[in-house]
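# Model the following, please.
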Amino acid sequence: MDPYVIQIVDDEEQARKSLAFLLTTAGFAVRTHETAAAFLAVAPNIRNGCLLTDLRMPDISGVELLRCLRASHISMPAIVITGHGDVPMAVEAMKAGALDFIEKPFEDEVLIEALEHAVQTHASKPAGAEELAVVQARLNQLSERERQVLSGVVSGLPNKTIAYELDISPRTVEAHRASVMAKMQARSLPELVRMTMAAQFDLH
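Here you go, the predicted structure:
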């Protein structure tokens, strides 16, 4: 199989150059695009591409970009980069097809591992019935309160908001949140979101 080419889409030149340098140094083949529109113009001809895009862009947002790809039946692994507080938008991106999201600022290793995982996941089979059964079993271990906290967390709500809505203290929310991460065996928020979406967990 030909190596994957990381397709970087970001309207900020400095960000594009920085990402391209980091990934090239890490051994990836890289191509950069100034706008989502420019990327979409060449996307149909891309083979073995892996999309890395910022969520907030002036012409077409990262979420809209993913929806355009899906509408055009263009399948490629995708990771979105998001600023702090954009978790609801990142969740929307994952619903539109993104495999993962990375919150800025991030460690270089986190991005590199996420890209490697995205490529491997896309190259292999999607989650099978056994994996979904495992996730469902973990969800079934959660208490009603933990499920309520999980719903708030993967919807992108801050702890204080979840605490207010459930009429409990932020510290109690933190305790439930830690318990949810442990029971779900999730190492990160994106992984937790992936699990709940795979199992079609009801967020409301």
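# drop to CA atoms for contacts and neighbour counts, all remaining ones
OK.
# I'd like to know how many residues surround Val91.
22 (other CA atoms under 10 Å).
# Tell me how far it lies from Gly85.
Taking CA to CA, to the nearest Å as the criterion, Val91 is separated from Gly85 by 12 Å.
# same thing with Ile79?
17 Å.
# out of the two, which sits in the more crowded spot?
Legend: neighbour count by other CA under 10 Å for Ile79 and Gly85, higher for Ile79 (26 against 13).
# Does anything pack onto the strand or helix carrying the more buried one? Which helices or strands?
Under the criterion of DSSP states H and E, Ile79 resides in strand 78-82. Under the contact criterion of 3 or more CA pairs under 8 Å, 6 or more residues apart in numbering; DSSP states H and E, strand 78-82 touches strand 49-54, helix 87-95, strand 100-103, helix 108-123.
# rerun at 7 Å
Packing partners of strand 78-82 (3 or more CA pairs under 7 Å, 6 or more residues apart in numbering; DSSP states H and E): strand 49-54, strand 100-103.
# where do the helices sit along the chain?
13-25, 36-42, 62-71, 87-95, 108-123, 129-140, 144-154, 159-166, 170-184, 189-198 (DSSP state H).
# can you put those in CSV and add distance to Val5?
Formatted as CSV, those follow (distance: least, CA to CA, whole Å):
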stretch, distance to Val5
helix 13-25, 10
helix 36-42, 13
helix 62-71, 17
helix 87-95, 21
helix 108-123, 10
helix 129-140, 28
helix 144-154, 30
helix 159-166, 38
helix 170-184, 33
helix 189-198, 23
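# I'd like the structure of this one too, to check against the first:
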Amino acid sequence: MSDLPAASDQFIHVVDDDEALRDSLVWMLESSGYAVRAFDSAESFLDAYTEDMTGCIVLDVRMPGMSGLEMFDELGRRRCALPVIFITGHGDVPMAVSALKKGAADFIEKPFGERDMLRLVEQCLEQERANRGKRMLEADTARRLEHLTQREREVLDLIIAGKLNKQIADVLGISIKTVEVHRARVMEKMGANSLAELVQNVVTVEPGVAAR
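Alright, predicted model coming up:
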């Protein structure tokens, strides 16, 4: 585990109608250094939900009104990327396993130990940080691609196809020197420090580009 349990902008969103359990969870998490937001129902969380929320969700399976599983399905419809840990009773395990198949991060069965919960939370926060970093890199790469000229894009596609400068020059009907200039501009505009980084970033955003 890291020295700091969560980044300063990450929150653990606890959603549980059981006031005693909810308060106990909040106390445990906050005393371990986490920032916590508590909700007494699925509806209250969804009312507060925004796409820029970070961190993870600790969600009870069984609640009056909208259940935890129904809330999870709604989050899926909203393309929520926050990892979800389900809190379950013994009889709820099959439902929790079903949620795992739909993309939930994990589930923990009552009564659970503090160490087990903290381990799951830290795993989810690490996952969310990594996923958010990946999305930011992909968005940055997409923006950079839009600023390439048509010729630079043609050179880029041929680079990704594994063509050498001489081959690119032959395909495009330009000099090798001109290819070198375009290649340098592509590397600069894409913010890539190496050919491998350039190819990896572009293929992540446009998986089909390598097959062109």
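# what sits against His13 of the second structure?
36-38, 56-58 (CA atoms under 7 Å, 6 or more residues apart in numbering).
# If we use 10 Å, what do you get?
26, 35-39, 45, 53-59, 82, 84 (CA atoms under 10 Å, 6 or more residues apart in numbering).
# which of these count as buried?
Burial by neighbour count, 16 or more other CA atoms under 10 Å: within these this picks out 26, 35-36, 38-39, 45, 54-59, 82, 84.
# Out of these, which comes closest to Gln123 of the second structure?
In terms of CA to CA, no member of those lies closer to Gln123 of the second structure than Cys56, at 9.8 Å.
# The equivalent of Ser44 of the second structure over in the first structure: neighbour count?
Taking TM-score structural alignment, Ser44 of the second structure has Ala38 as its aligned residue in the first structure. For Ala38 of the first structure, the count of nearby residues is 12 (other CA under 10 Å).
# go on, Lys160 of the first structure?
Number of residues near Lys160 of the first structure (other CA under 10 Å) recorded here: 15.
# If we ignore the residues flanking it in sequence, what's nearest it?
Nearest residue to Lys160 of the first structure, sequence neighbours excluded (CA to CA, 6 or more residues apart in numbering): Pro170, at 5.4 Å.
# Map that neighbour onto the second structure.
Checking TM-score structural alignment: Pro170 of the first structure goes with nothing.
# shouldn't Thr204 of the second structure be in contact with Asp140?
No: checked against CA atoms under 10 Å, the pair Thr204 of the second structure and Asp140 is beyond contact range at 11.7 Å.
# Name the residues contacting each of those two.
By CA under 10 Å, 6+ apart, the residues touching both Thr204 of the second structure and Asp140 are Lys134.
# so what corresponds to Leu65 of the first structure in the second structure?
The equivalent of Leu65 of the first structure in the second structure is Met71 (alignment by TM-score structural alignment).
# who's in contact with stretch 105-124 of the first structure?
Contact partners of stretch 105-124 of the first structure, identified using CA under 10 Å, 6+ apart, comprise 1, 3-6, 19, 22-23, 26-28, 48-52, 75-79, 81-84, 98-103, 127.
# Provide the aligned range in the second structure for that stretch.
Aligned by TM-score structural alignment, stretch 105-124 of the first structure corresponds to residues 111-130 of the second structure.
# Next, the buried residues of the matching stretch.
By 16+ other CA under 10 Å, the buried positions in stretch 111-130 of the second structure come out as 117-118, 120-129.
# ditto for stretch 34-41 of the first structure
Residues of stretch 34-41 of the first structure classed as buried: 35-36, 39-40 (neighbour count, 16+ other CA under 10 Å).
# can you check stretch 172-190 of the second structure too?
176, 179-180, 182-183, 186-187, 190.
# So which of the residues you listed belong to helices?
Among these, the ones falling in helices (DSSP H) are 176, 179-180, 182-183, 186-187, 190.
# For those residues, please prepare TSV with the additional fields distance to Leu21 of the second structure.
Putting these into TSV (distance: CA to CA, whole Å) gives the following:
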residue	distance to Leu21 of the second structure
Ile176	69
Val179	65
Glu180	64
His182	61
Arg183	59
Val186	55
Met187	54
Met190	49
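# Closest one of those residues to Asp16 of the second structure?
Each of these was checked against Asp16 of the second structure using CA to CA; the closest is Met190, at 45.2 Å.
# what's near enough to touch the closest one?
Met190 of the second structure makes contact with 140-145, 147-148, 184, 197-198, 201-202 under the criterion CA under 10 Å, 6+ apart.
# Apply 7 Å and report the result again.
141, 144.
# returning to that earlier point: now, the most widely separated pair of the ones in helices among the buried residues of stretch 172-190 of the second structure?
Pairwise over these, using CA to CA, the maximum falls at Ile176 and Met190, 20.8 Å.
# how near is Ala163 of the first structure to His176 of the first structure?
For Ala163 of the first structure, the distance to His176 of the first structure (CA to CA) stands at 11 Å.
# same thing with Glu131 of the first structure?
The value you get for Glu131 of the first structure to His176 of the first structure, if CA to CA is used, is 24 Å.
# Please identify which of these two sits among more neighbours.
Taking other CA under 10 Å, Glu131 of the first structure and His176 do not tie; His176 has more neighbours (20 against 14).
# what about the nearest residue to that one once chain neighbours are set aside, neighbour count?
Using CA to CA, 6+ apart and skipping residues adjacent in sequence, the residue nearest His176 of the first structure is Glu146, 5.7 Å away. Residues within reach of Glu146 of the first structure, counting by other CA under 10 Å, total 20.
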